[in-house]
Every structure is written in structure tokens, then in C-alpha cells.
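Enquirer: below are the sequence and a predicted model; questions follow.
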Amino acid sequence: MKTLNIATACFVNENRELLVVRKQGTVTWMLPGGKLDDQETPAEALVREVWEELQIKLAVKDLTALGTFVAAAANEANTCVHAHAFIAQMPGNQQPVISAEIAQMQWLPLHEPLPETAASLLRHHIIPALSSL
């Protein structure tokens, strides 16, 4: 089985809602983020990916490690992700603006059931980890 090394951002707002995205051509809701490039740390990759996907300018100092998790990849068959998850602080008054690769974004209340199309990583690892904070 193939493994992808990724970094993901958990943006939780004051209403305890989590920002999730759905990429073009997919039905699965997932966290913003993506694959690490060669020689990138997970935090550096996440800063780059969040800018590319949501036009949010993060700094590494805006990130707090939540954990490292392994789960089935959302959109690639016979693949798992080794995910470095971070809690990310939305800087200043920045608002997310989706890029061409993102079809949709939404804020999911942490206290409500997830949509059936939520990624395995989100359902089995991220939500339980955030709930324990």
C-alpha cells in the first residue's frame, strides 16, 4: 500500500466549528493541507498548502502540533496518509478564499455529527483529538 506524507490544518473558530474543504472532482470533506515536498518540514508544507488552497498567510509560529495519524487516503485507492495535524490560528482579520483546486469550504460544528462524506482521518482521528482538548 502506498503512503502519502501530508500536513493538515485544524482551524477552529470561536463557535467551535472546524474549517473543512472539498477538492474539485471529489465528494470527500477533509482538512486543508497537502503533501510534503522534498526537504520540507510538515509545518513548512502546511504554510505553503494553506496559502495555495485558501490564501491564508500563516507562519510556522501560528501552528501547534495536534498529533501524527495514519488513515486511509480520502481520494486515492490503496493509499494511506501519514498525517501531521496542526491546530492553526487564523491570523488577524484574514478570511479564507478558495483556490481553483478547492470546490467548496464550510465550517462544521464540532458538537454535531459529521457528514457521511467526511474523510477517515477527520472522522477517526482529528475529531476525537480535538474533542479531548
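Expert: Looks like it came in fine.

Enquirer: for the rest of this, base every contact and every neighbour count on C-alpha atoms.
Expert: Noted.

Enquirer: so which strand or helix has the residue lying closest to Gln55 once chain neighbours are set aside?
Expert: In space, and not counting its chain neighbours, Gln55 is closest to Val97: 5.7 Å by Cα to Cα, 6 or more residues apart in numbering. Here Val97 sits in a region with no helix or strand, counting by DSSP states H and E.

Enquirer: so Val97 makes contact with Leu54?
Expert: Yes: counting by Cα atoms under 8 Å, Leu54 is a contact partner of Val97 at 4.9 Å.

Enquirer: those two: which is more packed in?
Expert: Leu54 (20 against 14; other Cα atoms under 10 Å).

Enquirer: ok, and here's another one to check against it:
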Amino acid sequence: MLPGGKPDRGENAAQTAVREVCEELSVHLEPSALRPLGVFRAAAANEPGFEVESTVFEHPSVTVSQPAAEIEELRWQSLDEPYPTDLAPLLAEHVLPILSGNRPRP
């Protein structure tokens, strides 16, 4: 699952991404370094019967030492290895296939 959440009043998608990553991972992203990956719809990972629509961005690597609010664990996923079966649908169906080059970018 990726960090994320709903925008606060007046926020655009990039501002929301920066805020949510800071809140959930205690990491400060450089807004100008964000690159849109796409807007995707997928089954919600923790809410059966619901879908999420998510605007996903890429950002150069940053150090993440431990999870903060709302994040239970951190995991790094190699793009060259099989994906675990417990990944959120957004990651498994959209984000990782695009990043690994197995699916075209939108």
C-alpha cells in the first residue's frame, strides 16, 4: 500500500502527496521533484467492495527509517522479483507494472 489520503481544502494532488508522505512516513519530499505517474482506479485494499482513485507520483529516492502515523510496516519491493500476494491492488495492478516496464505509462 502507498501512503495517501484525501486532499485538504485548497490542496492539489501534488501538495496532498507531499503532506501525506510527511504525515505517514516522516519524510519531506521536494515538491518540484514529483513526476506524475498517472491516475488509477483499483479495488480498495482495506475496504472490500469499494474502489479507490489515486493520483500517483514518482520522486527520487529518499531515506525512510520507520513508519509513522497509519503505516504498520515498511517493505521494499524489487521490480525484478515476483510480487507478494498481499500487495494492494493499486500497486500490483498499476504502479509496479508501470515502474518495471511491463505496462506502458498512461
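Expert: Received the coordinates, thanks. This structure is a prediction, so every number in the text was calculated from the model and none was measured.

Enquirer: TM-score of the superposition?
Expert: The TM-score (TM-score structural alignment, normalised by the length of the second structure) is 0.85; 102 aligned residues with a Cα RMSD of 1.7 Å.

Enquirer: circling back: check contacts around the residue nearest to Gln55 of the first structure.
Expert: 53-56 (Cα atoms under 8 Å, 6 or more residues apart in numbering).

Enquirer: could I get the full set of helices for the second structure?
Expert: 13-25, 89-90, 96-99 (DSSP state H).

Enquirer: Leu99 of the second structure and Leu79 touch, don't they?
Expert: Yes: with contact defined as Cα under 8 Å, Leu99 of the second structure counts as touching Leu79 (7.4 Å).

Enquirer: which residues in the second structure form strands?
Expert: Assigned by DSSP state E, the strands in the second structure fall at 35-43, 51-58.

Enquirer: turn the ones you listed into TSV, columns for mean neighbour count and distance to Ala13 of the second structure.
Expert: Shown next, in TSV, are the strands of the second structure (neighbours: other Cα atoms under 10 Å; distance: least, Cα to Cα, whole Å):
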stretch	mean neighbour count	distance to Ala13 of the second structure
strand 35-43	15	10
strand 51-58	16	7
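
Enquirer: for Pro3 of the second structure, find the nearest of these.
Expert: strand 51-58 (10.0 Å; Cα to Cα).

Enquirer: average separation of the closest one from the aligned part of the first structure, please.
Expert: Following superposition, strand 51-58 of the second structure is found to deviate from the first structure by 0.7 Å on average (mean Cα distance after the TM-score superposition for the first structure).

Enquirer: the first structure: matching residues for that strand?
Expert: Using TM-score structural alignment, the residues of the first structure aligned to strand 51-58 of the second structure are 80-87.
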